[in-house]
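*Asks:* Sequence plus the predicted model coming up.
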Amino acid sequence: MAKPTFSTPDLTTFCRLDTLDLTCIGQHITGHKAILECRPNTADDWCRRCGGHGIVRDTVVRQLAHEPFGHRPTTLHIRLRRYKCVECGRVWRQDTTAAAPPRAKISRTGLDWALRALVIDHDTVSVIAAKLAVSWHTANSAVLAEGQRLLINDPTRFDGVSVIGVDEHVWRHTRRGDKYVTVIIDLTPISEGTGSARLLDMVAGRSKQVFKQGLKDRPKEWREGIDVVAMDGFSGFKTASAEELPDAVEVMDPFHVVKLAGDALDEVRRRVQQETTGHRGRAKDPLYRARRTLHTGSSLLTTKQQERIANLFADPNFTEVEVTWAVYQDIVSAYRTTYRKEGKRLLQTVIDALTTNLPSELVELKRLGRTLKRRAADVLAFFTRPRTSNGPTEAINGRLEHLRGSALGFRNLTHYIARCLLESGGFRPVLHSQLR
């Protein structure tokens, strides 16, 4: 700002009291709090029952938590006149609904600040309550209700969704009650390259019926607009998607395909370990020492790691591990190819090889082959649907884990779903645009 223009200091404007139809008439500042004495701008001296004129009877003070300025919690002391109607005797006080709803304890601008702190700055409710100088329950109830009204209940929130991801999520680690929920993620911005994924919905439970009911609750027009569903290997999600979204393409995430191959590699390594040594892996056992190296992509192996792999497979007792490791590397290489058509061809070759004339001794590979053949269409669909992955779904799951850790756990699932939607529902751009 080269040539700023300064106006007369005005505490009413600085503290945004003019938006609440209030005027600041005094202040009291201590080291721990700030109190602003205010009065309404509107007289409100006529009776709403008979239309008669009211005379001043006395004054009362209404206290409201306000957005903090600096490090001190700010409280509004609104001095209200009480009137008595000269005609019918009715008694009322000045209207302050512009400042806060009836019986509310937080002003409208304070509530707006708290919602932004929760969604944009990722503050916990405890921190927000401390900055507003109210109880945790007061802050939590008010902020969740405002977030539900302003953001979560927005009818346009589900518009424009064409690609979704689905996954399970553990919302609490207790022995009582169902600890799983099914999360539905909007992957459309990722697919179109316009933004990041966002949490769309969260349904209690983890099953085919839960996901199916979550889809059934949405309008038919919305379901018909879904083109792609990204998911893991859980067959329940696959069946529910096929029944409720018959025109959508199911895509099995590459991470889970590689994980299936990695699990097969671990299983055969443990089995061969037991067969050759008679005990579980120990620090000096070759197979145990190479357990992490076996999961490293061949193109990323260092010289030392390549020598370790070569020395390991020089032992004829480890032939089954070598064959499984080769299949694992082929699957990884298929996903790392530059050209998708080539990657699809390589992965199709692996699936065909695992389901044709495979030796019966390779139990783990035969099981892997049956799984990949059953989900072959979903696995290969990744190569025809660019930018479709369940990776962003897993990323949002990680953000929800962080949220639960910051809040030291949740006991109320309704509160947890609301907090998760505010945390990862993609509302930050909405609030930023309102700031401008």
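*Replies:* Arrived safely. All figures in this text were calculated on a predicted structure; none of them were measured in a lab.

*Asks:* Every contact and neighbour count from this point should use C-alpha atoms.
*Replies:* Fine.

*Asks:* Please, where are all the strands along the protein?
*Replies:* Secondary structure of the chain (DSSP state E): strands located at 22-29, 34-40, 54-69, 72-85, 91-93, 163-170, 180-186, 198-204, 228-231, 249-252.

*Asks:* would you turn the ones you listed into CSV with mean neighbour count and distance to residue 321?
*Replies:* Output for those, formatted as CSV (neighbours: other CA atoms under 10 Å; distance: least, CA to CA, whole Å):
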stretch, mean neighbour count, distance to residue 321
strand 22-29, 16, 73
strand 34-40, 21, 70
strand 54-69, 18, 63
strand 72-85, 21, 64
strand 91-93, 17, 82
strand 163-170, 23, 31
strand 180-186, 23, 35
strand 198-204, 21, 40
strand 228-231, 26, 29
strand 249-252, 26, 26
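
*Asks:* who touches the lengthiest helix in the chain?
*Replies:* The single longest helix within the chain, with elements called by DSSP state H, is helix 254-277. Residues from elsewhere that reach helix 254-277, judged by CA atoms under 8 Å, 6 or more residues apart in numbering: 232-233, 279-281, 287, 291, 295, 317-318, 320-321, 324-325, 327-328, 331-332, 335, 364-365, 368, 379, 382, 389, 391.

*Asks:* Same check on stretch 305-314?
*Replies:* Contacts made with stretch 305-314 from outside it, assessed by CA under 8 Å, 6+ apart, are listed as 286, 287, 290, 293, 294, 318, 319, 322.

*Asks:* Spatially nearest residue to the last one (excluding sequence neighbours)?
*Replies:* Meaning residue 322. Closest residue to residue 322 in three dimensions, ignoring its sequence neighbours and counting by CA to CA, 6 or more residues apart in numbering: residue 313, at 6.2 Å.

*Asks:* ok, structure two:
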Amino acid sequence: MRVDPWDTGFVDLSGDQGLLGQVEGRTSGAVADWLDAQTEQFRTKITHVVIEPSAAYAAAVTTEVLPNAQVVIDHFHLVKLANDAVTAVRRRVTFDTHGRRGRKHDPEWANRRRLLSARERLSDKSFAKMWNALTDNDPTGQILTACIAKEELRQLFSAAHDNVDDAEVRRRLYRFHTWWGKSPGVVGFR
């Protein structure tokens, strides 16, 4: 009888071998057992392990099984966490402002999908509509601050994906880190 509906897949990210293995469950034990079953030569060649943000996966990898491997969180899940943060800020600001959940006539609710979209996927008109509605209706600027931080994070990841030079990656990382300490300037895009 199967209890855990999830599987864990082991994939070669260099692209040479594809799916290396799959086990039932999402536990550190399942991951560690699969890694232990591999040869010592196989395990010593592993320098980086890309995981989703999971304590179980991190625990399995950072134990004695792969003590020298660098653990990296994949960018898809980090962007998802950033989008979740934007949603949490939007909900909190809406409740603080109106004392209730968002409704369809509230600009922050009406723009919820635009807030989660990548900037380059929005037309200039759609972006300006969202930006101006939130500028006019969120005096704290917290929703746009969260949205801009999410976009800065995406820009950082795109730099790494596009193999730009290290100086540019560091510049984008600095821009991302310093954004959190700033409040957004109120700029219109009408």
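*Replies:* Alright, I've got the coordinates. All values reported here derive from a predicted model rather than from experimental measurement.

*Asks:* And the residue nearest to residue 322 of the first structure? What does it align with in the second structure?
*Replies:* Per TM-score structural alignment, the equivalent position to residue 313 of the first structure in the second structure is residue 135.

*Asks:* Give me the neighbour count for its match.
*Replies:* 21 (other CA atoms under 10 Å).

*Asks:* Likewise for residue 153 of the second structure?
*Replies:* Residue crowding around residue 153 of the second structure was assessed by other CA under 10 Å; the count is 20.

*Asks:* And for residue 127 of the second structure?
*Replies:* Neighbours around residue 127 of the second structure, by other CA under 10 Å: 20.

*Asks:* One more: residue 44 of the second structure?
*Replies:* Here the neighbour count serves as a burial measure; for residue 44 of the second structure (other CA under 10 Å) it reads 13.

*Asks:* same check, this time on residue 41 of the second structure
*Replies:* Residue crowding around residue 41 of the second structure was assessed by other CA under 10 Å; the count is 8.

*Asks:* Equivalent analysis for residue 243 of the first structure, please.
*Replies:* Counted with other CA under 10 Å, residue 243 of the first structure comes out at 11.

*Asks:* Kindly state which residue of the first structure is aligned to residue 4 of the second structure.
*Replies:* With the correspondence set by TM-score structural alignment, residue 4 of the second structure lines up against residue 178 in the first structure.

*Asks:* Would you mind measuring from that match to residue 169 of the first structure?
*Replies:* Residue 178 of the first structure sits 11 Å away from residue 169 of the first structure, going by CA to CA, to the nearest Å.

*Asks:* again with residue 399 of the first structure
*Replies:* Residue 399 of the first structure sits at a distance of 11 Å from residue 169 of the first structure (criterion: CA to CA).

*Asks:* can you check residue 93 of the first structure too?
*Replies:* Summarising the geometry, the distance separating residue 93 of the first structure from residue 169 of the first structure, computed by CA to CA, is 50 Å.

*Asks:* what's the answer for residue 397 of the first structure, then?
*Replies:* Residue 397 of the first structure sits 7 Å away from residue 169 of the first structure when distances are taken as CA to CA.

*Asks:* Tell me the counterpart of residue 262 of the first structure in the second structure.
*Replies:* Using TM-score structural alignment, the partner of residue 262 of the first structure in the second structure is residue 83.

*Asks:* picking up where we left off before, using TSV, lay out the strands of the first structure together with distance to residue 114 of the first structure.
*Replies:* TSV is the format used below for those (distance: least, CA to CA, whole Å):
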stretch	distance to residue 114 of the first structure
strand 22-29	20
strand 34-40	17
strand 54-69	8
strand 72-85	12
strand 91-93	28
strand 163-170	27
strand 180-186	26
strand 198-204	21
strand 228-231	35
strand 249-252	39
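
*Asks:* Out of those strands, flag the one nearest residue 300 of the first structure.
*Replies:* Among these, strand 249-252 comes nearest to residue 300 of the first structure, with 24.8 Å by CA to CA.

*Asks:* how many neighbours does the counterpart of residue 93 of the second structure in the first structure have?
*Replies:* Residue correspondence to the first structure (TM-score structural alignment): residue 93 of the second structure is matched to residue 272. Residues near residue 272 of the first structure, counting by other CA under 10 Å, number 18.

*Asks:* now the match of residue 4 of the second structure: how far from residue 205 of the first structure?
*Replies:* For residue 178 of the first structure, the distance to residue 205 of the first structure under the criterion CA to CA works out to 7 Å.

*Asks:* who's more crowded, the two?
*Replies:* A count of neighbours by other CA under 10 Å puts residue 205 above the other of residue 178 of the first structure and residue 205, at 18 against 14.

*Asks:* what sits against the alignment partner in the second structure of that one?
*Replies:* With TM-score structural alignment as the criterion, the equivalent of residue 205 of the first structure in the second structure is residue 25. The neighbourhood of residue 25 of the second structure, defined by CA under 8 Å, 6+ apart, consists of 4, 5, 6, 7, 8.

*Asks:* same thing with residue 57 of the second structure?
*Replies:* Under the criterion of CA under 8 Å, 6+ apart, the neighbours of residue 57 of the second structure are 26, 27, 28, 31, 51.

*Asks:* ok, now residue 186 of the first structure?
*Replies:* By CA under 8 Å, 6+ apart, the contact list for residue 186 of the first structure reads 161, 163, 164, 165, 197, 198, 199, 200.

*Asks:* Can you tell me the closest non-neighbouring residue to it?
*Replies:* The shortest distance from residue 186 of the first structure to any residue other than its chain neighbours is 4.7 Å, reached at residue 164 (CA to CA, 6+ apart).
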